[in-house]
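In: Provide a 3D model corresponding to the input given below.
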Amino acid sequence: MTNSAASNVSSSAASASSSYAEAGVDTAAGDLAVELMKSAVSATHTTNVMGGVGGFAGLFDVSFLKSFDRPLLATSTDGVGTKVAIAQALDKHDTIGQDLVGMVVDDIVVVGAKPLFMTDYIACGKVVPSRIADIVAGIARGCSATGTALVGGETAEHPGLLGPDDYDVAGAAVGAVESGSQLGPHLVEEGDVVLALESSGLHSNGFSLVRHILRSADLGYSDSNADLGGVIGEVLLEPTRLYTSPLLAVLDEPSLQGSVHALSHVTGGGIAANLARVLPVGSWTEVDRGSWSPAPVFRVLSDIAGSTLESSEGTWNLGIGMIAVVARDSAAAMTAHLEASGIRTWQVGAVSVGIRDLSGFEQGAKGVDGGAVRLVGAYAG
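Out: You can find the predicted model right below:
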């Protein structure tokens, strides 16, 4: 784990250090932050991690890839967006790290890859050691839950650019999958079942809209809301559900080998756009809104805004955090496996192939020329 930019300054250069302190960079605070996070980071390390915390680069032994016929590396990078503003407002920083892992590592499993290691980056206006330690502890817990080693990171102090209590977080991860075992549109067939995996809430997307709604209604994060069942900010900080380990278990289950054809992580863009990315050109599906009831957080925010749930479908996940496209004869077994791991799972549609009027469908997204998806019906009450 590399130290903060401040910590990389030589302590022997007394005059330079003094000037750095006058500029607002606290090297001692950076060093203390590293000390506070060391145990949490080390807990994610397996025998594959070479060296410990504090190196310039993290080292990971990948000699096990020799057993692969043709190993493919998968990589992903992301942040958690403006959800950090709520953590900062409540001075609660121990969950935002799990959000980061969810946004990064759960993209790795989408292609069928097993995550190997992750690095993080925290930029802040002022290094507050306990705050940084809380953030990294959350990242480490998420990494442990997904079988990912946290091998490095950077905490950079940016006085004058960010306020003393401001920070942002980002991360990147690497995974591996055997060539020929990767999931994607090339495996999807007509008749495949589309399964929804329940989200834990908003996850880490659409918070600019959330903040706009609350600001327009003159509501604060510390205010209580009976319909939400608690303090608004605390409900909004519910951490992102992690799907990697349960999905890897399904992929490794002998009775389900080859039955999972595609996965879609429902992040920015909503359900239809993200599902369309993993369907083949020429295919289409209709997602039945009546198959689930979005959680109160979505309904309450929509009510406060005076809008409908349908109007936020391109922004929020509305209760579906991950989608699996699976062979029809394996859908029930996969549902049972995921439910046993604590993830509510249900069928929302099926894949069709053929010519039809695609008016109102999302067709591909984010540069991917994929299938077509639209949501139909009314949400269950």
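In: Every contact and neighbour count from this point should use C-alpha atoms.
Out: Will do.
In: Which residue lies closest in space to the residue nearest to the spatial centre of the chain, excluding its sequence neighbours?
Out: By Cα atoms, centre = their mean, the chain has its centre lying nearest to Met103, at 1.7 Å. Leaving aside its chain neighbours, Met103 sits nearest to Asp78 (6.2 Å; criterion: Cα to Cα, 6 or more residues apart in numbering).
In: residue contacts, that neighbour?
Out: 100, 103-104, 170-172 (Cα atoms under 8 Å, 6 or more residues apart in numbering).
In: same deal with Val348?
Out: Counted by Cα under 8 Å, 6+ apart, Val348 has contacts 194-196, 287-289, 291.
In: Ser222 and Leu236 touch, don't they?
Out: No - using Cα atoms under 8 Å, Ser222 is not in contact with Leu236, being 10.9 Å away.
In: neighbour count winner among these two?
Out: In this view Ser222 and Leu236 are compared by other Cα atoms under 10 Å, and Leu236 has more residues nearby, 20 against 14.
In: Next, the contact list for that one, please.
Out: 86, 201-202, 297 are the contacts of Leu236 under Cα under 8 Å, 6+ apart.
In: What separation is there between it and Ser19?
Out: 41 Å (Cα to Cα, to the nearest Å).
In: To compare with the earlier structure, here is another sequence to fold:
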Amino acid sequence: MLSKETNKGLTYADAGVDIDAGNKAVELMKDSVKATYRPEVLGDLGGFGGLFSLMNSNLKKPVLVSGTDGVGTKLRLAIMMGKHDTVGQDCVAMSINDVLVQGAEPLFFLDYIAVGKLDPIQVASIVKGVADACRESGCALLGGETAEMAGFYAKGDYDLAGFGVGIVDRDHVITGETIQSGDVLIGLPSTGVHSNGFSLVRKIVFERKEMALDQYVDELGMTIGECLLTPTRLYPKPCLPVIRKFDVKGMVHITGGGFYENIPRILPKGIGVEVDITAWPQLPIFGLLQQWGNVDKKEMYRTFNMGIGMIMVVAPEDADAVMQNLSARGEKAYVIGRAAASDVPVTLQGGAFDD
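Out: Next up, the predicted model:
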């Protein structure tokens, strides 16, 4: 005989998916999303697709540039700390910075959040971080998806990824193919570890050092959790004025793979770069991670950004003017190296690399 519980008609909520909570989350995030809209956005939040007009583009041969990425295991720290308002910027930065290096102005962004149990306040906090980063980057948060996946993610866990689109004139796409010996590398500082290398970070901090995220570290001037959760820097605002005014030959977003894997992606055959690692101040977190984990110097530079999140390559006759342009707008930048004829893509000099 079937029990009363067995006879009960099931609902989606019984299976772990709360449609009402989803609707509440949309209401909570609506103002943040609308605040990012550019004039090209058509329609309103809630459609099946986001609409964005290109009719106002004054480019002769417009090309759309797209990029997609996630935040990765940095999310584990946000979940452990119960702090969800910064990882949205990480999500935007990872895609939009990649679009930027092709010379593209960011147009719009879409996010994807997957949760085990939908908490409207938590999701709204994440989306507000996404929206704030979109506003700073000058792009619209055109839409997104929040998927409640009961039984797939543990309660409180979530994943976050996104997709960004930019636009550039075909004649001004930055490819790196014109880089030649003598060209100058200008580096823009990072805000910290950004969003790459966190599997190694977590192994060092939690397993090797057995640290708690709320442990204060004198060298950092904050807790280790606050330092590691510092969001990835957004580079459109400092870089777009340079791209529009000067012939930027190549750009590199220093993400997973550090210097050794990312710089070669833009170099023509027979051209390498020599990077002086003493040309910029090292952020304390990198020295601590190296010390705590006894990590080889080369491994550090092939895993982390080491304090430089974006590199622009320009002709030597443009280098001073580019540096002045950045400085006049309050942007820190460093001449960190030069291109040279070489079959070795990346040579690091200074410090331990001179031993």
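In: tm score of chain vs chain?
Out: Once superposed, chain against chain, the TM-score is 0.93 (TM-score structural alignment, normalised by the length of the second structure); 345 aligned residues with a Cα RMSD of 1.6 Å.
In: picking up where we left off before, wait, which of the contacts of Leu236 of the first structure is closest to Asp218 of the first structure?
Out: Ile86 (15.0 Å; Cα to Cα).
In: That closest one contacts Ile232, correct?
Out: No - Ile86 of the first structure is beyond contact range of Ile232, at 9.8 Å (criterion: Cα under 8 Å).
In: intersection of neighbour lists for these two?
Out: Tyr221.
In: Show me the strands in the stretch 151-300 of the first structure, by range?
Out: For the stretch 151-300 of the first structure, applying DSSP state E, counting those that start in this stretch gives strands covering 167-178, 193-198, 224-225, 230-231, 260-265, 283-288.
In: Turn the ones you listed into CSV, including mean neighbour count and distance to Trp346 of the first structure.
Out: Output for the strands of the stretch 151-300 of the first structure, formatted as CSV (neighbours: other Cα atoms under 10 Å; distance: least, Cα to Cα, whole Å):
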stretch, mean neighbour count, distance to Trp346 of the first structure
strand 167-178, 21, 27
strand 193-198, 25, 5
strand 224-225, 15, 29
strand 230-231, 14, 28
strand 260-265, 25, 14
strand 283-288, 22, 11
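In: looking at these, which is closest to Ser341 of the first structure?
Out: Per Cα to Cα, nearest to Ser341 of the first structure of the strands of the stretch 151-300 of the first structure: strand 193-198, 11.4 Å.
In: Mean per-residue distance, that closest one versus the second structure.
Out: Its aligned residues in the second structure lie a mean 0.8 Å from strand 193-198 of the first structure after superposition (mean Cα distance after the TM-score superposition for the first structure).
In: Quick one: the residues in the first structure that the longest helix seen in the second structure pairs up with.
Out: Longest among the helix segments of the second structure by residue count, using DSSP state H, is helix 120-137. The alignment of helix 120-137 of the second structure onto the first structure (TM-score structural alignment) spans residues 129-146.
In: what's the mean deviation for that stretch versus the second structure?
Out: Stretch 129-146 of the first structure sits 0.6 Å off on average (mean Cα distance after the TM-score superposition for the first structure).
In: What lies in contact with that stretch?
Out: 29-30, 32-34, 36-37, 40-41, 43-44, 93-102, 105, 115, 118, 149-150, 242, 244-245.
In: give me that answer again for 7 Å
Out: 29-30, 32-33, 36-37, 40-41, 44, 93-98, 100-101, 149-150, 244-245 (Cα atoms under 7 Å, 6 or more residues apart in numbering).
In: taking the residues you listed one by one, which sit in helices?
Out: Per DSSP H, the subset of those in helices is 29-30, 32-33, 36-37, 40-41, 96-98, 100-101, 244-245.
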